[in-house]
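# predicted model and sequence below, questions to follow.
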Amino acid sequence: MTTATIRPVFPINGDVLHILDGTLTRDGLTCVVKVSAPSGSSITINNNVAGEIEEGIFSVPVVFDQYQNTLQILNETSGESMTVTAYFARRFAKKYRLSIDDNIRFLQDISNHAGEYTSIFDNPFLKGLKELHERYQTKVHLNLFYQSVGEDFTLSEFPDTFKKEWQENAGWLRLSFHAYKEFPDAPYKNASFDTVKKDCDLIMGEIKRFAGDALLGPVTTVHWGEVNVEGARAMRAAGYKGQLGYFNVDDDQPTVSYYLTVEQRRHMKKRFIWKDEAEDIIFVRSSMVLDRTKKEDIAVNMDAYSNAPSGLPPYVDYLIHEQYFYQDYPAYQPDYFEKVEAAVRWAKEHGYEPAFLDECIFE
């Protein structure tokens, strides 16, 4: 078996570059490309000679001027060559959104009060989100269950009488598949393609019925962030080519990492974004889980990214779960919206602007 003598260091195959990775000019994004090869090798990258900046590491500046870019790497000494595909998402950096998982209760409340509510924002939860949007222009992504915990409500019961209002607010609201229901935990970890696809289609169909296509998008977070590759393929087949998780590694936290390997999770922890070329899926790492963070620690923990190997997140994805808003929930958090506002305020003060992921990572 032949051992490879060249290896990409940055970018690797599937990396998604952004404006913080290099220098932006009229020609595109100039980044220093690095590869590993035996010391003394003659290395070219896209026909440009790469200099050996340290033993076994070669680099040369390259302009990335397209969304999808190809690097042709050649070791002229050995004759070995390889191709790396990297993406330039020019709108990705310095953006943020609020993502909320496990949503079903606010929908059940609106359904129960359909004869009384004249607006979806008569619901206290959505009202709080709308007020946040009015203050900060925050964009909010809601990942939905199909069935309530008590099994006394499904999305099929939600009325379509508010469809026009949903569509009027499509500029700052997104709705997407999360899971059929909350329990059991990690329901799709070992699920088949057909099972995941069926639940995706079920929830997406209901969203189209009561809210319309404008509220859908190609990004979601699956419940517990755990699916095997078959499940991820099913989500991709349903249209979800962007998938969110925590991508924890080298700690005692739940991995919430889909099917990614330890090495891939380590890369995600540092880069926050990466595309699996084989599956045509872009993975994005959440920046903070707000219901697991004390209000007074939100700014401190976000600032702490500056000293981490990753640096500050290029795109800040705040995650929180719906159920912590409600007083009858055992882990009720009375400062729910205070936490959300503290997080959004940090993003604004640090120059992040509201944007959905599908506005930033695809072209």
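Received, thanks.

# make it CA atoms for all contacts and neighbour counts henceforth
Fine.

# A179: what's it in contact with?
L144, F145, Y146, P187, D199, C200, V222, H223 (C-alpha atoms under 8 Å, 6 or more residues apart in numbering).

# what of G242?
By C-alpha under 8 Å, 6+ apart, the neighbours of G242 are P218, V219, T220, I281, I282, F283, V284, D358.

# now the element after the lengthiest helix in the chain, going C-ward?
Identified as the longest helix of the chain according to DSSP state H is helix 193-210. Downstream of helix 193-210, the first helix or strand assigned by DSSP states H and E is strand 219-220.

# how far off centre is that following strand?
Relative to its chain's centre, strand 219-220 lies at 7 Å (C-alpha atoms, centre = their mean, to the nearest Å).

# against that first model, consider the following:
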Amino acid sequence: MATTTFLFPVDGDMLNARDGVERDRDLHLTVRLRSDSPALAVNGRPARREADGTFAAEVSLAGYRNTLTAVDAEGREERAVVYWLRDAVGRYQFFVDDVIWMFRDIARSHAVGVSIFSNPYLAFFRSLYERFGTLTHMHVYYETDGFTLAQMPADRRHEWREAAEWLRLTFHARADKPDFPHRDATFEETLRDCRRVTDEICRFAGDGLLSPSTVPHWNEISVDGIRALRSQGCRILPGAWKSAQYSPAVQEHVQQRDFWKDHHEDIISLWSNICLNRTPFDAIVPHLEAQRGNPHTTGFLYMMIHEQYYHPDYQAYIPTYCAGIERAVRWAVEQGYRSAWLEDVVLE
């Protein structure tokens, strides 16, 4: 019995203009397959046999969701569902993990008439938006060292609503420890922790800062954990591909693409292009420049940092924290990238 395998694109691939040629709003690309059948057709078009024994066929994608159907000489079919993202090239988003100290400091300095933007950390990200148009997504803990989000004052909702133009706040974990809290988490545990954070964000800031995207602490998350977050409206889990349920082949593939969708769990995943607290200041631009060599991972730039490195009393304090973020953002803008929310790029 003949077997046929899609080599490119594969099931779940989210394609952009760099994967083919955009013409009249359609994406025209070459589909590549491996098969031991003597002949193949893809979406009704005969595939040609290449010198290396694989098959290739030219197809066009007109809509967001597209089914590729390969039919062998005996009429057997193999399918792959792929996506055409028309506005995924030349966009970037910045995100921050482990965010809780900002809220602690805002709560501690709370007084009548004091703006949330008097907090220098929040004010810095507002300034990025004002100068570069940068949209920032913060992934939030519920508690740290005796402080919880329940202590956040709720009388500045009008200012948080103002920040919704450039800021998103979503669940990250209950707290910084233990490490990998979602790796073996149950549905109920993940749901409880997610709701705890989300309910507080809605209380003090409003639901206008929520998003269908979030990053679990340390990225790894169980299947039950994914399903819990999906039940709360999450549709994008950027680092979930690192989890144990994904084979090494899938993990390797995701690292070679801007986006990929897991159809079993109905969740979109991606990888970050740079973690600034792990990249020396002078290496930021060379790191980003080097990544340009792979056009399939730099159509969309996903750049990040962790909150704690901003604080001088943190053991691994980075004095160039803000300067490093600005350097990365400035480089992206100078290369023609414009900031966009993930959901506006990958969801229909």
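Ah, there it is. The shown structure was predicted, so the numbers you read here are calculated from the model rather than taken from an experiment.

# ok so, going back, out of the contacts of G242 of structure 1, which are buried?
Those of the contacts of G242 of structure 1 that meet the buried threshold are P218, V219, T220, I281, I282, F283, V284, by 16 or more other C-alpha atoms under 10 Å.

# what do we get in structure 2 for the first one?
P218 of structure 1 is assigned P212 in structure 2 as its aligned equivalent, the criterion being TM-score structural alignment.

# related to what we said a few turns ago, ok, so of the contacts of G242 of structure 1, who is nearest Y329 of structure 1?
T220 (24.7 Å; C-alpha to C-alpha).

# please name the nearest non-neighbouring residue to that closest one.
Distances taken as C-alpha to C-alpha, 6 or more residues apart in numbering place Q243 nearest to T220 of structure 1, at 5.3 Å, with adjacent residues excluded.

# isn't the one you found up against T221?
Yes: counting by C-alpha atoms under 8 Å, Q243 of structure 1 touches T221, with 5.6 Å between them.

# counting neighbours, go ahead and name the busier of these two.
T221 (30 against 22; other C-alpha atoms under 10 Å).

# quick check, the more buried one in contact with K241.
No: in this structure T221 of structure 1 lies outside contact range of K241 using C-alpha under 8 Å: 10.9 Å.

# these two touch, right, N103 of structure 1 and E322?
Yes: if you go by C-alpha under 8 Å, N103 of structure 1 and E322 touch, sitting 5.5 Å apart.

# okay, the two: which has more neighbours?
Legend: neighbour count by other C-alpha under 10 Å for N103 of structure 1 and E322, higher for N103 (25 against 21).

# contact partners for the corresponding residue of structure 2 for that one?
Superposed on structure 2 with TM-score structural alignment, N103 of structure 1 falls opposite V99. By C-alpha under 8 Å, 6+ apart, the contact list for V99 of structure 2 reads M138, H139, V140, Y141, H306, E307, Q308.

# what does I226 of structure 2 give?
E265.

# what do we get in structure 1 for it?
Under the alignment (TM-score structural alignment), I226 of structure 2 pairs with A232 of structure 1.

# three-state assignment of its match?
Using DSSP: H, G, I helix; E, B strand; the rest coil, the structure places A232 of structure 1 in helix.

# from C200 of structure 1, how far out is it?
11 Å (C-alpha to C-alpha, to the nearest Å).

# also F153 of structure 1?
F153 of structure 1 is 18 Å from C200 of structure 1, by C-alpha to C-alpha.

# who's more crowded, the two?
Comparing F153 of structure 1 with C200 by other C-alpha under 10 Å, the one with more neighbours is C200, at 25 against 19.

# surely that one meets G239?
No: the pair C200 of structure 1 / G239 is not scored as a contact, 9.3 Å apart, by C-alpha under 8 Å.

# the nearest residue to C194 of structure 2 once chain neighbours are set aside: which element?
Of all residues not flanking C194 of structure 2 in the chain, F171 sits nearest, at 5.6 Å (C-alpha to C-alpha, 6+ apart). In this structure, F171 of structure 2 is located in strand 167-173 according to DSSP H and E.

# let me know the angle separating that strand from helix 187-204.
Relative orientation of strand 167-173 of structure 2 and helix 187-204, computed by axes from the mean of the first three to the mean of the last three C-alpha atoms, to 10 degrees: 150 degrees.

# brilliant, that's me finished.
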